[in-house]
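A.B. asks: for reference, the sequence and a predicted model appear below.
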Amino acid sequence: MATGHKRPPTSTGAETVAAEESRQISINRPQHFVLVHGAGHGAWTWYKLKPRLEAAGHRATVLDLAASGVNRRSIEEVFTFSEYSQPLLNFLRDSVPPGERVVLVGHSLGGLSVALAADMFSDKVAAVVFLTAFVPDTVHKPSYVLEQYMATAPKERWRDTVFRPYGDGDQEGSAMIFGPQFLSLLYQLSPGEDLELAKTLVRPSSLFINDLSSQEELSDDGFGSVTRVFIVCNEDKGISEEFQRWMIRNSGIENVAEIGGADHMPMFSKTQELCQCLLVIANKYT
């Protein structure tokens, strides 16, 4: 496992070159990307990617899910995955007009949020992209992939993560707090500055496994009807490549891309490669 961190380019010239590279992929038509963060993180995780997508002529919306980023709720006030994902669901309901379709990009736990959104608003979704993300199927309960992950991931992978129950008996949940050692595992190939940013901004979250296990399966007519793409990150130490490829097989996803040398946070470790990958996906699948 790599122990050093790559430093990001700091010159304006480097950023200009990156933006020009993004423009080199011809655009069939401008797309609207909606970027959804993973557990404990927030809209801030996309700060490097969003301007690159916009420089290429696309729209990019970043959202804080409940109890994430600058959202005012605490995780102790959120008991269901639907509540947690509500900012995304509200956005699709209220801010995407009829006839417009967006490209949903879910990272890590955000994969389940974009899957839920696609199931509810399939007519507003051009494609769903799972970026080294948890992806459900339409056969099992939405909790299935998380249950399989928890059963197969070695306990030492969690390092200094703390799991803490909350609630009063009528409503109960389990908070998950990432420690600096676990964050270092997720960010092992990312710039050190971005790891330090995460240590400052990451908040307690939850996997909502109990709630997801009580929900209905996602539908073939909803989630199963939209174009789905999985982006494999082959140096991910949080969700292993082996488990990523198991999820691809389990969900029946046929459209697969790969970013070599990317850790669990490709928006930091391979920003430009991720941007190029999304531009190709937008051209090919929408």
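C.D. replies: Ah, there it is.
A.B. asks: CA atoms for contacts and neighbours, from now on please.
C.D. replies: Noted.
A.B. asks: so D194 lies in a helix, does it not?
C.D. replies: Yes - the assignment for D194 (DSSP: H, G, I helix; E, B strand; the rest coil) places it in a helix.
A.B. asks: quick check: nearest residue in space to it, chain neighbours excluded?
C.D. replies: F268 (7.0 Å; C-alpha to C-alpha, 6 or more residues apart in numbering).
A.B. asks: adding another structure so you can compare the two:
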Amino acid sequence: MQACLSDINQRAQKFVYANGKNHQPTAIDFDKSLLEDFLFNRTPSKDIALASVSMRPVPFGPVTEKLSLSAAKYGSISRFYVKTDDDFALPRPLQESMIQSSPPQQVFEIRGSDHSPFLSKPQTLHRILTEISNIPHK
């Protein structure tokens, strides 16, 4: 199954070359015909249709820019991670790696959620966000 997910991941991603094919890609877009398989595998069809017309390419600039984070600022904010267990865009091993590399205060999990829990499991996500809002600041 993992090889299949990796294949979907690669086929769904489309690089955008705003500066020409001889330069580095400037953004990533997604093949709209593969959105259900890649991002919205647990999302109702009507929500997929709405999301697909709202999606835009993701520019690389903000993602690749080096950040300088300090304990005084970044470290002063409580961080939480919401794990999505049926996420094909960020499979479980990648989510676990992200959690391990920068441990949050607490990890929550949404079972049966795809990459977009605000569409696939909105009530569960709402409950978790409400719970997080009631956790005392560290």
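C.D. replies: Everything's here; your move. The structure presented is a predicted model; accordingly, all values stated were derived computationally and were not measured.
A.B. asks: mind telling me the TM-score for this superposition?
C.D. replies: The TM-score (TM-score structural alignment, normalised by the length of the second structure) is 0.81; 131 aligned residues with a C-alpha RMSD of 2.5 Å.
A.B. asks: who touches the aligned partner of the residue nearest to D194 of the first structure in the second structure in this structure?
C.D. replies: Alignment note (TM-score structural alignment): F268 of the first structure maps to L119 of the second structure. By C-alpha atoms under 8 Å, 6 or more residues apart in numbering, the contact list for L119 of the second structure reads 43-44, 47.
A.B. asks: closest one of those to Q10 of the second structure?
C.D. replies: T43 (20.6 Å; C-alpha to C-alpha).
A.B. asks: need the nearest residue in space to that closest one, chain neighbours excluded.
C.D. replies: According to C-alpha to C-alpha, 6+ apart, the nearest residue to T43 of the second structure is S120 (4.3 Å).
A.B. asks: helices of the stretch 101-250 of the first structure, start to end?
C.D. replies: Along the stretch 101-250 of the first structure, the stretches classed as helices by DSSP state H, counting those that start in this stretch are 110-120, 144-152, 180-186, 192-201, 209-213, 241-251.
A.B. asks: quick one: the fourth one aligns where in the second structure?
C.D. replies: When helix 192-201 of the first structure is aligned against the second structure using TM-score structural alignment, it corresponds to residues 45-54.
A.B. asks: list the buried ones in the matching stretch?
C.D. replies: 48, 52 (16 or more other C-alpha atoms under 10 Å).
A.B. asks: got it, and stretch 6-23 of the second structure?
C.D. replies: Neighbour-count burial for stretch 6-23 of the second structure [16+ other C-alpha under 10 Å]: 8-9, 12-13, 15-16.
A.B. asks: which residues sit against it?
C.D. replies: 24-32, 34-35, 37-38, 57, 88-89.
A.B. asks: how near is P266 of the first structure to I231 of the first structure?
C.D. replies: 10 Å (C-alpha to C-alpha, to the nearest Å).
A.B. asks: strands of the second structure, residue ranges please.
C.D. replies: Under the criterion DSSP state E, the second structure contains strands at 13-16, 27-30, 58-59, 80-84, 106-110.
A.B. asks: make JSON lines out of the ones you listed and add distance to N134 of the second structure.
C.D. replies: JSON lines is the format used below for the strands of the second structure (distance: least, C-alpha to C-alpha, whole Å):
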{"stretch": "strand 13-16", "distance to N134 of the second structure": "37"}
{"stretch": "strand 27-30", "distance to N134 of the second structure": "36"}
{"stretch": "strand 58-59", "distance to N134 of the second structure": "32"}
{"stretch": "strand 80-84", "distance to N134 of the second structure": "13"}
{"stretch": "strand 106-110", "distance to N134 of the second structure": "13"}
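A.B. asks: nearest to S52 of the second structure, of these?
C.D. replies: Of all those, strand 27-30 comes closest under C-alpha to C-alpha, at 9.4 Å.
A.B. asks: packing partners for the closest one?
C.D. replies: strand 13-16, strand 58-59 (3 or more C-alpha pairs under 8 Å, 6 or more residues apart in numbering; DSSP states H and E).
A.B. asks: read off where that strand ends up in the first structure.
C.D. replies: Counting by TM-score structural alignment, strand 27-30 of the second structure sits on residues 175-178 of the first structure.
A.B. asks: with stretch 90-102 of the second structure instead?
C.D. replies: Stretch 90-102 of the second structure maps onto residues 239-251 of the first structure, going by TM-score structural alignment.
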